[in-house]
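Asker: From the sequence below, what's the structure:
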Amino acid sequence: MQPNNVFNVRRMQLYLQKHFTDHYRFYGMGMLVIFGLMTGIAVLMILVAREPFRRMSELVPFYYIGLFLGGLLFTSRAFNELGSKEKGVDFLMLPASQFEKFITLFLISSIGYLLFYHISSYLSFKIIEGAQLTALNQKIERNYDLLDNPKEKVYVYYGYVILQAAFLLGATYFHKYSFIKTVLSVFIFGFALWLINCIIVTLLFGFGQEFWKRSVPFLLVAKQEVGPSSWHSTVYLIPEWLQNTYLFTIKFVIAPVLWIIAYFRLKDQEI
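Answerer: Next comes the predicted model:
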């Protein structure tokens, strides 16, 4: 390895070339499958059911399913070589730094996937619209902006980035069946947070009205007051400064922390 054993542009370029040479079949088939499913299912619905998609918002579920399912499956295979002793030795002994290997796979599974996916989504939409025009002579109204109107939709992407970081971390821990094991780990982690919230809410408000059933974890609790002929709810919300802290953490902290942990986990990897 060259004297700079952390990062070298030329060395990373050579590693990137080797990685694509070794995995181009997998990437190519994966891209075709995602594109084919996105396009084929919608076109079949048009041709078989003869029901047109009237608005772009009706196609958005296909977009989000492909984004999350395809992206997380793709990310979970980032360090698949470590599942085999022979491939793992080749991966770890290759004359490139662990940072170069990590950043290469990070860029491919994050920016690379998002770039391809959005190009595919655009082409898929054009094909679906063309098929609908040909078969039913009806256009699709463009009534949906992915990143705006309302602006809260951008939080879908924050959620995706956090999950992508979690699955990248999972790929460094689980070298076989990484996707399934990471899904299970995320579920267990989420259940643990919910259980902790239930305990805290019960300790604060008591057991009487089962407040844990009417709470959003670590955000709000609703108290129902029932009268002779009516009832109303009182909502207890966390302070605004804590809401802003949560928001900042979701936007800028969780994903980078998971990426850093994933890098150090890969750096300590042994076969």
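
Asker: CA atoms for contacts and neighbours, from now on please.
Answerer: OK.

Asker: burial measure for residue 262, as a count.
Answerer: 22 (other Cα atoms under 10 Å).

Asker: residues touching the spatially closest residue to it that is not a sequence neighbour, list them.
Answerer: Nearest in space to residue 262, with sequence neighbours left out and distances taken as Cα to Cα, 6 or more residues apart in numbering, is residue 169 at 4.5 Å. Contact analysis of residue 169 by Cα atoms under 8 Å, 6 or more residues apart in numbering lists 258, 259, 261, 262, 265.

Asker: what sits against the residue nearest to residue 217 when sequence neighbours are not counted?
Answerer: Of all residues beyond its chain neighbours, the one nearest residue 217 is residue 197 (5.5 Å), with distances taken as Cα to Cα, 6+ apart. Residues in contact with residue 197 (Cα under 8 Å, 6+ apart) are 212, 217, 218.

Asker: Would you do the same for the sequence below? I want to compare the two.
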Amino acid sequence: MNQYFNFTRFGRVLRQHTTEHLTSYLLSTAVLAGGILVVLGTLTYLTRRPLERELQIVLFDFGLLAAGLLFTASVFAALGSPRGAAPALLLPASHLEKYLVAWLWSLPVFVVLYTGIFMLINLAVLQLASQGQPYEVYDFSHGAREWATPLLSYALLHSVALCGAIYFQRLHIIKTAFWVFGTLAVLLIANRQLLKIMLPGSSPIAPFGDVWVGEGRQHALLTLPTEQWHLALMLLPVALAVLLWLAAYTRLTEKQI
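Answerer: Have a look, this model is predicted:
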């Protein structure tokens, strides 16, 4: 086990990575905070009132996914070229330790930093714009679904971006996007053809959706119970993310100078 993971060695790798990239991470954090402030401030100025809670949720989710995608895609960008990969691959640590360092920075650390920055700026903008008007702040206080949905979505997107950053040598963001859209297109076509074979009278549906079957005026809806459906929506992105994380790690172990 010591060959693959050692806490002391992992701590050194984490400290070295943090020291080498601290300046760029601080600059990126400043840019992120500035971007959030500009978006929230501009929308508040245009509407002349505090932003509604639903709009705050949309902006939080979109910002998390967009900023997280760019940051995660850059984590293993150096491995795209042999010259850039040499320092990382020659580092005296296991592939698992190098991978976990990148995973920690791009998932839990990024999510915590982004959430804290967004919440602080959002609260400040709401207070400045309220001028005595009542407002409602987005703070995850309305149930677990408010934080679970963006977190699971980001975990899945993170795994996809991590795979793309490791598998593709150049233009990994563009190539990853084509790979995702191509996979979705194949999945939709295969799903429809399979339904035609199994249920000839069914209506076109999205994968994992409810199915209407029947002919003429007689139709029936095939669906999962609500609790099982919610459980499936939670487990599916987690399972896909874990598989893609494993695929990214496997690809990293194959990297050579």
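
Asker: so the residue nearest to residue 262 of structure 1, which of the three states?
Answerer: Three-state assignment for residue 169 of structure 1 (DSSP: H, G, I helix; E, B strand; the rest coil): helix.

Asker: ok, now which ones touch the aligned partner of residue 98 of structure 1 in structure 2?
Answerer: By TM-score structural alignment, residue 98 of structure 1 lines up with residue 95 in structure 2. Listed by Cα under 8 Å, 6+ apart, the contact partners of residue 95 of structure 2 are 4, 249, 252, 253.

Asker: element containing the last one, please.
Answerer: Just to be clear, that refers to residue 253 of structure 2. For residue 253 of structure 2, the host element (DSSP states H and E) is helix 226-254.

Asker: now that helix, how far from the chain's geometric center?
Answerer: Relative to the centre of its chain, helix 226-254 of structure 2 is centred 12 Å away, using Cα atoms, centre = their mean, to the nearest Å.

Asker: Who are the packing partners of it?
Answerer: Packing partners of helix 226-254 of structure 2 (3 or more Cα pairs under 8 Å, 6 or more residues apart in numbering; DSSP states H and E): helix 95-104, helix 145-167.

Asker: I'd like the ones you listed as CSV, with distance to residue 130 of structure 2 appended.
Answerer: CSV is the format used below for those (distance: least, Cα to Cα, whole Å):
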stretch, distance to residue 130 of structure 2
helix 95-104, 37
helix 145-167, 24
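
Asker: And the helices in the stretch 101-250 of structure 1, which stretches?
Answerer: Assigned by DSSP state H, counting those that start in this stretch, the helices in the stretch 101-250 of structure 1 fall at 113-136, 154-173, 178-205, 240-252.

Asker: centroid residue for structure 1?
Answerer: residue 160 (3.3 Å; Cα atoms, centre = their mean).

Asker: quick one: the aligned residue in structure 2 for it from residue 225 of structure 2, how far?
Answerer: With TM-score structural alignment as the criterion, the equivalent of residue 160 of structure 1 in structure 2 is residue 154. Note on residue 154 of structure 2: its distance to residue 225 of structure 2, by Cα to Cα, to the nearest Å, is 26 Å.

Asker: Please identify the most buried of the helices and strands packed on helix 226-254 of structure 2.
Answerer: helix 145-167 (a mean of 21; mean count of other Cα atoms under 10 Å).

Asker: average gap between that helix and structure 1?
Answerer: Averaged over the aligned pairs, helix 145-167 of structure 2 sits 2.3 Å from structure 1 after superposition, using mean Cα distance after the TM-score superposition for structure 1.

Asker: Residue 3 of structure 2 maps to what in structure 1?
Answerer: So, by TM-score structural alignment, residue 3 of structure 2 is matched to residue 5.

Asker: contacting residues for its match?
Answerer: 96, 97.

Asker: Please repeat the previous calculation with a cut-off of 7 Å.
Answerer: The contact partners of residue 5 of structure 1, taken as Cα atoms under 7 Å, 6 or more residues apart in numbering, are residue 97.

Asker: same check, this time on residue 150 of structure 2
Answerer: Taking Cα under 7 Å, 6+ apart, one finds residue 61 in contact with residue 150 of structure 2.

Asker: do you know how far it is from residue 115 of structure 2?
Answerer: 11 Å.

Asker: swap in residue 238 of structure 2?
Answerer: From residue 238 of structure 2 to residue 115 of structure 2 the distance is 20 Å (Cα to Cα).
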